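J.: this is a predicted model, with the sequence first.
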Amino acid sequence: MEGVSWFTHKFIMHGFGWYLHEDHHQPKYQGFEKNDAFFVVFAIPSMLLIYFGSNTEYTYLLYIGLGILCYGIAYFLVHDVLIHQRFKWFKNTNNNYLRGLRKAHKIHHKNMGKEDSQCFGMLFVPFKYFQKPKL
């Protein structure tokens, strides 16, 4: 799912879906954003795959739908809760991996526009963001 997420973020959200994603790159956004509509965009196929995969002999559809669901839960917890702290649940974490994720995402948001962004992944980001600063 990480590869699908990277591709979707780079070519859909920063492509023809920029209209929905643009407000997410603006400073000091609060409450709901147009970007939150992507929750529905991914929830619908997940629900359909789970439904049809559990009601037919094509059980692989069920597992694809559950994979999308699990990644959506991870996205919510990592992106919305941990990185952007839309909910103040894990405010004081000091884990190197989680700090690296935050740092990479901060670099992604440094560019406010549609073009020239970097770090499109969510769970896998370049190792350079996990390195401790040299003294």
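T.: Thanks, I have the structure now.
J.: when you work out contacts or count neighbours from here on, use the C-alpha atoms and nothing else.
T.: Fine.
J.: helices of this structure, start to end?
T.: For the chain, helices defined by DSSP state H occupy the ranges 2-7, 18-21, 37-54, 59-75, 96-110.
J.: adding mean neighbour count and distance to Phe124, write those helices out as a markdown table.
T.: As requested, the helices of the chain are exported to a markdown table (neighbours: other CA atoms under 10 Å; distance: least, CA to CA, whole Å):
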| stretch | mean neighbour count | distance to Phe124 |
| --- | --- | --- |
| helix 2-7 | 14 | 7 |
| helix 18-21 | 17 | 21 |
| helix 37-54 | 15 | 20 |
| helix 59-75 | 17 | 12 |
| helix 96-110 | 18 | 8 |
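J.: structure B:
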Amino acid sequence: MQLLIWILTFLLTFCFMEFMAWFTHKYIMHGFLWHLHKDHHNKDHNSWFERNDAFFLFYAFVSIGFFLLWKYTNFWIGLPIGLGIFAYGLCYFIVHDIFIHQRFKLFRNTNNRYAKAVRRAHKMHHKHLGKEDGECFGMLLVPFKYFKLK
């Protein structure tokens, strides 16, 4: 029974992180911390790194915090929560940084409808160079209109 709760906690945490990514992106990155995120929309630098990468560090620290709670206290549920946050972060990195933005030249060509929809939605997000009037703030859940065939 505890294994089932552990697995459900991991899955719920992973799914909740899509909401957190959307919320953070819409209200924090495009809000009061726009100064950290704007270089992701407007390439005003020659570095491979972006100020925007600081947001990755925040969630990494949260995940590590849950691992430490699990290891040094009796907070057993800290492990599946920490792993759920880590797994979402890994998926986000693969989808956003590698697949969409090609920070590493991998996964360039795809005929997968879902992958094309993710790219299309993110392209629409980046169409807006300022912090206002944005759309598609999530990552893995894509509005159906982006699944259209081209």
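T.: In hand now; what should we look at? Quick caveat, the model's predicted, so the values are computed rather than measured.
J.: out of the helices of the first structure, nearest to Lys28 of the first structure?
T.: helix 96-110 (11.8 Å; CA to CA).
J.: any idea how far Asp133 of the second structure is from the most centrally placed residue in the second structure?
T.: With distances taken as CA atoms, centre = their mean, Tyr92 lies nearest the centre of the second structure, 4.0 Å away. Here Tyr92 of the second structure is placed at a distance of 23 Å from Asp133 of the second structure (CA to CA, to the nearest Å).
J.: just His25 of the second structure next, same as before
T.: From His25 of the second structure to Asp133 of the second structure the distance is 13 Å (CA to CA).
J.: which of those two has more neighbours?
T.: Higher neighbour count among His25 of the second structure and Asp133: His25, with 20 against 10, using other CA atoms under 10 Å.
J.: does that one really touch Cys136, like I thought?
T.: No. Using CA atoms under 8 Å as the test, His25 of the second structure is too far from Cys136 to be in contact (9.6 Å).
J.: before we move on, the earlier item: next, format the helices of the first structure as CSV and append distance to Lys88 of the first structure.
T.: Converted to CSV, these look like this (distance: least, CA to CA, whole Å):
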stretch, distance to Lys88 of the first structure
helix 2-7, 24
helix 18-21, 23
helix 37-54, 20
helix 59-75, 16
helix 96-110, 15
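J.: so for Gln85 of the first structure, which of those helices sits nearest?
T.: helix 96-110 (10.5 Å).
J.: what's the matching range in the second structure for that closest one?
T.: Using TM-score structural alignment, helix 96-110 of the first structure lines up with residues 113-127 of the second structure.
J.: need the contact partners of the matching stretch.
T.: 41, 100, 110, 134-137, 139-140, 142-143, 146-149 (CA atoms under 8 Å, 6 or more residues apart in numbering).
J.: out of those, which is nearest to Cys15 of the second structure?
T.: Leu140 (9.6 Å).
J.: in the first structure, what residue corresponds to that closest one?
T.: In the first structure, Leu140 of the second structure lands on Leu123 (TM-score structural alignment).
J.: and its match, what does it touch?
T.: Going by CA under 8 Å, 6+ apart, Leu123 of the first structure touches Glu2, Leu101.
J.: give me the distance between it and Ile44 of the first structure.
T.: Separation of Leu123 of the first structure from Ile44 of the first structure (CA to CA) stands at 23 Å.
J.: also Thr59 of the first structure?
T.: Distance of Thr59 of the first structure to Ile44 of the first structure, computed by CA to CA: 18 Å.
J.: which neighbours do His25 and Asp133 of the second structure have in common?
T.: Residues touching both His25 of the second structure and Asp133 (CA under 8 Å, 6+ apart): none.
J.: what about the alignment partner in the first structure of Ile94 of the second structure, neighbour count?
T.: Aligned counterpart of Ile94 of the second structure in the first structure: Leu77 (TM-score structural alignment). By the criterion of other CA under 10 Å, Leu77 of the first structure has 18 neighbours.
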